[in-house]
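S.K.: Generate coordinates for the sequence data below:
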Amino acid sequence: MTTPTSAPVLQAKGLVKTFGRVVGLDNVDLTLHRGEVLAVIGDNGAGKSTLIKCLSGALVPDEGTLEVDGRPVHFKRPQDAREAGIETVYQTLAVAPALDIASNLFLAREIRRKGPLGSVFRMLDTGEMRHRAEEHIKRLGISTLQNINQAVETLSGGQRQAVAVARAGAFGSKVAILDEPTAALGVRETGQVLKLVRDLRDQGLGVILISHNMPNVFEVADRIHIQRLGACAGVITPQSHSMEDAVAIMTGAKTLPPAAA
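M.R.: Take a look at the predicted model:
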């Protein structure tokens, strides 16, 4: 983890989100620095998804503030967050199975041909997209994606996840938010995705990892933000607390002193 020397890359203060009488978020703070993995854990209904959607522009909080690199931001849609350098990979994986790997990396960000061919006839520069995709995948060290022209529908679950994470790394200039990236993956593929998470961190991105898998969380996280009943129950580290402690805080069997929470 990079030692924080400047303003957090992403900071949320006092986030509140309600759905009628249901409280999704109750005055939640979150701080993420460049070059760190912040895991977000919590039981079902703890507010993890609502928190991530507020950070990524999918939901607008009722109260609270968001800052990117110390500057206030107001996300009204996911595109606003992407333009601010925040990429999100949801558990459902928004990939186009029929398209190849390079086309998926540049999905909705396609590179047009230069001159009238691109501006008038809207022709894509497939060669340039494949070249850049190959460079990015090589830089991330993704050895499982050998053929950039391969259709995503022919890839394994872990390889598809690698494509989605690579896209987040390619365009998330500041923050990558990963929602359950190892769900339904085997041991080997899980290890490959966790390596990608560490690689993104080592490249200086702030990474938010949402996961139910405690061994995965304790393997890669620098800090762990625990959600419970819509609020933050505390922030711990793998060095300061055990997996059993984390589960106890999640369930309410154990509470942290105010300074830690």
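
S.K.: When you work out contacts or count neighbours from here on, use the C-alpha atoms and nothing else.
M.R.: Noted.

S.K.: Hmm, residue 149 is touching residue 101, no?
M.R.: Yes. In this structure, residue 149 is within contact of residue 101 by C-alpha atoms under 8 Å, at 6.1 Å.

S.K.: So for those two, which sits in the more crowded spot?
M.R.: Each of residue 149 and residue 101 has its neighbours counted (other C-alpha atoms under 10 Å); residue 101 has more, 29 against 14.

S.K.: Identify the residue spatially nearest to that one, adjacent ones excluded.
M.R.: Using C-alpha to C-alpha, 6 or more residues apart in numbering and skipping residues adjacent in sequence, the residue nearest residue 101 is residue 148, 5.3 Å away.

S.K.: Let me know how buried that neighbour is, in neighbour terms.
M.R.: 17.

S.K.: My reading is that it is in a strand; is that accurate?
M.R.: No. Residue 148 sits outside any strand when classified using DSSP: H, G, I helix; E, B strand; the rest coil, being coil.

S.K.: this one as well, want them side by side:
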Amino acid sequence: MTIAEPASVPTPGTEGTRPLVLNGISKHFGGVVAIKRFDLEVEPGEIVALVGDNGAGKSTLVKIISGLYQPTEGEIWLNGEHTTFRDPSDARTKGVEVVYQDLALVDLQPVYMNLFLGRELRKKPFGTIDRKQMAARTQALVDELDVRIPSAKAALSDLSGGQRQGIAIARATHWASSLVLMDEPTAALGVAETARVEDVILKLKARGAAVLIVSHNMDQVFRIADRVTVLRRGTQVGTRRVAETSHNDIVSLITGLSS
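M.R.: As a prediction, this is how the structure comes out:
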């Protein structure tokens, strides 16, 4: 079964078509500098982790990339095109999807309605909601990502926390054409459910998606990320390839203390 409207993913390594490039992003709130000249590139099929202590600026950066805040300085490029966001809806329209810890799902609706929430498919010529088509496309996607749920027609309220997070990731996967941004997606989950969600994230990577994940869990970062970039007091203090660094090195960057 073909999944409708799949995200278009740039060819890895193609110059100028990286899903996300941030150049010199800064954010000021009056005299307070929350983010100072942040630079980052995220490639197709890459997971980049954003880490830092509380108050480091991670949430502010997430809000800039998702359109809630506009940067004071700097540029955002999506798939080779310079862009600005008016608001989160504009960011979604341009291909940026966000998975939050609180999920933003509707318990009383079935899984397939949550996948198409606000973007429902409609039958022609009368414009009634095409529930059959939405359920079929949702089932195809959760099967591909191995999100283990009873059915696309299951009520969201009947699912576990890990299953719900898997649905939130599947929804982002379906609609993102540039970037999937995840803000502490497993913070409220136990060990077993965290492992299942991480498996879904890795399948998302295998599909060629670009993923930027905010995480406080260093073990998780080293399990799933390709690179990790560190914020300290609003300043980007280092970016490392996970395969070429260590827990101690990253913790030293976060704290500013030598290992």
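
S.K.: before we move on, the earlier item: map the residue nearest to residue 101 of structure 1 onto structure 2.
M.R.: In structure 2, the residue matched to residue 148 of structure 1 (TM-score structural alignment) is residue 152.

S.K.: was I right about its match contacting residue 141?
M.R.: No. Judged on C-alpha under 8 Å, residue 152 of structure 2 makes no contact with residue 141 at a distance of 9.5 Å.

S.K.: I'd like the distance from whichever residue in structure 2 pairs up with residue 244 of structure 1 to residue 259 of structure 2, if you could.
M.R.: For residue 244 of structure 1, the aligned position in structure 2 is residue 248, judged by TM-score structural alignment. Distance, residue 248 of structure 2 to residue 259 of structure 2, by C-alpha to C-alpha, to the nearest Å: 6 Å.

S.K.: Mean distance of the helix or strand where residue 140 of structure 2 lies to its aligned residues in structure 1, please.
M.R.: For residue 140 of structure 2, the host element (DSSP states H and E) is helix 131-145. Overlaying structure 1 shows helix 131-145 of structure 2 at a mean distance of 0.7 Å from the equivalent residues (mean C-alpha distance after the TM-score superposition for structure 1).

S.K.: buried sites along that helix?
M.R.: Buried residues in helix 131-145 of structure 2, counted by 16 or more other C-alpha atoms under 10 Å: 131, 134-142, 145.

S.K.: and if you look at stretch 239-248 of structure 2?
M.R.: For stretch 239-248 of structure 2, burial by neighbour count (16+ other C-alpha under 10 Å) applies to 239-240, 242.

S.K.: what about residue 217 of structure 2, neighbour count?
M.R.: Residue 217 of structure 2 is flanked by 12 other residues according to other C-alpha under 10 Å.

S.K.: how about the counterpart of it in structure 1, what does it touch?
M.R.: Superposed on structure 1 with TM-score structural alignment, residue 217 of structure 2 falls opposite residue 213. For residue 213 of structure 1, no contacting residues are found, by C-alpha atoms under 8 Å, 6 or more residues apart in numbering.

S.K.: So residue 213 of structure 1 versus residue 9 of structure 1, what's the distance?
M.R.: To residue 9 of structure 1, residue 213 of structure 1 is 25 Å away according to C-alpha to C-alpha.

S.K.: Kindly report the same for residue 38 of structure 1.
M.R.: 12 Å.

S.K.: who has more neighbours, these two?
M.R.: A count of neighbours by other C-alpha under 10 Å puts residue 38 above the other of residue 38 of structure 1 and residue 9, at 25 against 22.

S.K.: That one -> structure 2?
M.R.: Per TM-score structural alignment, the equivalent position to residue 38 of structure 1 in structure 2 is residue 48.

S.K.: so what's that match up against?
M.R.: Residue 48 of structure 2 sits next to 42, 211-213, 225-229 when contact means C-alpha under 8 Å, 6+ apart.

S.K.: try it again with 10 Å
M.R.: 40-42, 181, 210-214, 221, 224-229, 239-242 (C-alpha atoms under 10 Å, 6 or more residues apart in numbering).

S.K.: Equivalent analysis for residue 70 of structure 1, please.
M.R.: Contacts of residue 70 of structure 1 (C-alpha under 10 Å, 6+ apart): 6-11.

S.K.: same question, residue 22 of structure 1
M.R.: When contacts are counted by C-alpha under 10 Å, 6+ apart, residue 22 of structure 1 is found next to residue 230.

S.K.: Show me what it lines up with in structure 2.
M.R.: Match for residue 22 of structure 1 (TM-score structural alignment): residue 32.

S.K.: one step back: now list whatever residues contact both of residue 149 and residue 101 of structure 1.
M.R.: Joint contacts of residue 149 of structure 1 and residue 101 (C-alpha under 10 Å, 6+ apart) are 130, 134.

S.K.: before we move on, the earlier item: by contact count, what packs against the helix holding residue 140 of structure 2?
M.R.: helix 111-115, helix 161-175, helix 191-206 (3 or more C-alpha pairs under 10 Å, 6 or more residues apart in numbering; DSSP states H and E).

S.K.: ok, and which of those has the densest surroundings?
M.R.: Ranked by mean neighbour count, those are led by helix 111-115 with a mean of 26 (mean count of other C-alpha atoms under 10 Å).

S.K.: how close does the residue lying closest to residue 211 of structure 1 once chain neighbours are set aside sit to residue 240 of structure 1?
M.R.: In space, and not counting its chain neighbours, residue 211 of structure 1 is closest to residue 180: 4.8 Å by C-alpha to C-alpha, 6+ apart. Distance of residue 180 of structure 1 to residue 240 of structure 1, computed by C-alpha to C-alpha: 24 Å.

S.K.: Residue 46 of structure 1 too?
M.R.: Counting by C-alpha to C-alpha, the gap from residue 46 of structure 1 to residue 240 of structure 1 is 22 Å.

S.K.: Quick one: the buried residues of helix 131-145 of structure 2 as a markdown table, columns for distance to residue 93 of structure 2 too.
M.R.: Listed next are the buried residues of helix 131-145 of structure 2 as a markdown table, based on distance: C-alpha to C-alpha, whole Å:
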| residue | distance to residue 93 of structure 2 |
| --- | --- |
| 131 | 23 |
| 134 | 20 |
| 135 | 23 |
| 136 | 23 |
| 137 | 20 |
| 138 | 20 |
| 139 | 24 |
| 140 | 23 |
| 141 | 20 |
| 142 | 22 |
| 145 | 23 |
